[in-house]
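Enquirer: Here you go, sequence then predicted model.
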Amino acid sequence: MRLFVGLDVSSFDMKVCILNGEGEKLNAFTVTNDLPGATLLKERLLHCIDDQEIDVLKIGLESTSVYSFHPSMFLHHDEDLKVFGAKVFVMNPKQIANFKKSYSDMNKTDEIDAFVIADYLRFGRNQMSVVKESQYVALQQLTRSRYQLIRMMTKEKQHFLQHLSYKCNTFSQEVDSSVFGNAMMELFLEKYSLEELAHLPLEELAAFLQEKGKNRFGDPKCVATSIQKAVRSSYRLDKVVEDSMDVILGTSIEVIRTFQKQIKEIDKAIKKLMAGLTHTLESIPGIGPVFAAGIIAEIGQIDRFDDETKVAKYAGLYWRKHQSG
């Protein structure tokens, strides 16, 4: 017996349609999209296949962000369904939408969508279950969160530079040192006025930079000289405006440091997961730990693919042949 189960998933429920190998509807019902609902779905599936010899059991649902994640993982890992060789497919909604065009006179309802998904499975054009194992799902969430934090930190740094140009408009042009190094950040947190910086003894400023920079400056006196040159050539602000810029810069520095701290925490978690995964990606020139983790997270277990062409197609890196006549 061959069974094909289509699920149309929303945030609050799942429409279920079960077809046999001939396309006959055996059952259709609705369950809630939560643990009790998924458990009920499993029980009804097991009841449907009770005392039957099952050759194929495929369960399909569209990829709908977080809504499809939990039911797909629940059904994929369920031991009772594994006994019957159940395979779970999370499919691109575009595939289902294109397939549905062949049903030209069909309405658009969730129940019908569940039927279309089940019928798509029945045609057997889906050879690979794209549900990833837990460690790859965890790695994917970590790498995507890291990417989001990097984007947010970049935006915050742009915000910082914009307000730095208000306080000292020639700083970025004159000072040949990273604005976002620890020494520079500490300098801005001191909230010196431009006049105070301009008249600060050069040796004292150089010593401050060397201390906060943990002796990483090759020539701290040269950097201190360039800072004072930038300060003296910059426009002066009213005190009330300069004070407000100091508050904004200080706040921005704390936000940037928070992002940096969180990125380090995520990097530790990524490193721990990567230690348990065998791979050779970092042997490729230009591929470091970050890129390797991101690639592995998105691809998942490599044995899901028959060869490199399947990987390329999964990534969208292929060209379809168009030939006629």
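Expert: Great, that's in hand. Because the structure is a prediction, the values reported are computed rather than measured. Residues are numbered from 1 along each chain as shown.

Enquirer: can we go C-alpha only for contacts and neighbour counts from here?
Expert: Fine.

Enquirer: burial of residue 109, as a residue count?
Expert: When neighbours are counted by other Cα atoms under 10 Å, residue 109 registers 11.

Enquirer: another one to put next to it:
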Amino acid sequence: MDDGSNYAFIGVDVHKEQHTAVVIDWWTRVLGEFTFESKISVYPEFIKELREKIPENLNLIFGLEDVGGNGRSLAVFLKENRYIVKEVNPSYSSSERKSYPTTLKNDTWDAKCIAEVLVKKIDILKEANPNDLYWTLKQFVYRRDSIVKSLSITKIQLHEQLTKSYTSYKKFFAEIEGKTALAFWEKYPSPSKLKNITTKELKEFLLEASNNSCSTKKAESILSFIAGDGDTFREYQEHRDELVRSYVRYIRFCREEIEELESHMKKIISKLDYKLETLTGVGIVTASQIIAEIGDINRFKSADKLAKYASVAPTNFSSAGKGRDVKSKQGNRRLNGVLFLLAKQQVQLTKNTGKPRNPILYDYYLRKTGERKSKSKVPALICIMRRLVNIIYGMMKNKTEYVMEYR
């Protein structure tokens, strides 16, 4: 950059309700401190007050730790008004804070540390790029993940209730949370609701619930299992029955929400024109997760940079010419988790044919497992993850489809 003495460095500690900014010069002398509300309508006034305190000959450079969450609206405002905005990695400001003999922790001090990182690392800090499309996609991905987690918990709770009412409930249906099964649990949450219900009546209910796929034999087997379980009726059964119905309703709601969210995710990634779904094991959900965590692929100059960001590349620790590579625990752990599951899918064998889903990566996996004496398959899977990073980087960079070719 140009002579740093021509700039004022503004570190901003962002929060939901208010932000704190500290301005320093090239020699880290404090020029001003500001606290203002986290509202777009307030930002112009903040800039006005900033200009009144800062010498006119100084250009402004802003540094924010969080440009995708609490600081997103401020970052967007500053970029739209053509200010330089840098994204400060929280690890940098944390290290700066700990470098002092006495460690402090308050908004003003945090903002000052961010400003000092700006001065020291201005040439390596990335430009903030709060892209609405990637940000929106990430919100959908996180919302879906939250609902999936809640759905899993609700399924466990449903099983706990069914275990107490229907001892043999797992034998009733092939899918315990299938469409027909849910209709049955809602209509008959406990055996007490089946009293005086004939085989014919139960069969007619099951036929309607299953679109005519259940037979008289299914109704007979269910009633037979219930008779074999004995009397499971307990006090306050009516209230527990309502719990089962509540779980059923919530499972249906979650599934509808997940389907709706996925339809929007599909529309969003179609605008980006990436073709990640052509890669083995990648559907709309996985593609959305990868894109949401990576963001604009042009942020990364190479696949090596992306590998470090995904915590796939090892970190070297050495001293006096001696050292070793160790597994990195830094980087984006969510992206790392997605890549790990995707790597496992690449080396899976299909149930019907017994053939690998991705023959090329499967052969590579076998070579890597053969090279290592350890019984653990994780190191070989990490090698697959690294190969996937190269593939994904190339596909996103060039917007090309995945072509499985031996080379």
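Expert: Alright, I've got the coordinates. Computed from a prediction, not measured in an experiment: that's the story for all the values here.

Enquirer: could you pull out the helices for structure 1?
Expert: Here structure 1 has its helices, by DSSP state H, at 35-48, 66-77, 79-82, 93-100, 110-122, 134-167, 171-174, 182-189, 194-199, 202-212, 220-233, 239-274, 289-299, 308-314.

Enquirer: Which one of the ones you listed lies nearest to residue 15 of structure 1?
Expert: When these are compared by Cα to Cα, helix 110-122 sits nearest residue 15 of structure 1, at 5.8 Å.

Enquirer: which bit of structure 2 covers the closest one?
Expert: Taken onto structure 2 by TM-score structural alignment, helix 110-122 of structure 1 occupies residues 107-119 there.

Enquirer: For the matching stretch, what is the distance to the chain centroid?
Expert: Counting by Cα atoms, centre = their mean, to the nearest Å, stretch 107-119 of structure 2 is centred 29 Å from the centre of its parent chain.

Enquirer: how close does that stretch sit to structure 1?
Expert: Taken against structure 1, stretch 107-119 of structure 2 registers an average deviation of 1.6 Å after superposition, with mean Cα distance after the TM-score superposition for structure 1.

Enquirer: what residues does that stretch touch?
Expert: If you take Cα atoms under 8 Å, 6 or more residues apart in numbering as the criterion, stretch 107-119 of structure 2 is touched by 4, 9-13, 20-24, 26, 28, 33, 62-65, 86, 88, 92-93, 96-97, 125.

Enquirer: which of the helices of structure 1 is buried the deepest?
Expert: helix 110-122 (a mean of 23; mean count of other Cα atoms under 10 Å).

Enquirer: what's the angle from that one to helix 93-100?
Expert: 90 degrees (axes from the mean of the first three to the mean of the last three Cα atoms, to 10 degrees).

Enquirer: And the helices of structure 1: which comes nearest residue 56 of structure 1?
Expert: Of all the helices of structure 1, helix 110-122 comes closest under Cα to Cα, at 9.8 Å.

Enquirer: burial count for residue 22 of structure 1?
Expert: Residue 22 of structure 1 - counted by other Cα under 10 Å - has 10 other residues nearby.

Enquirer: Where does stretch 326-339 of structure 2 end up in structure 1?
Expert: Using TM-score structural alignment, stretch 326-339 of structure 2 pairs with nothing in structure 1.

Enquirer: State the distance spanning the first to the last residue of that stretch.
Expert: 19 Å (Cα to Cα, to the nearest Å).
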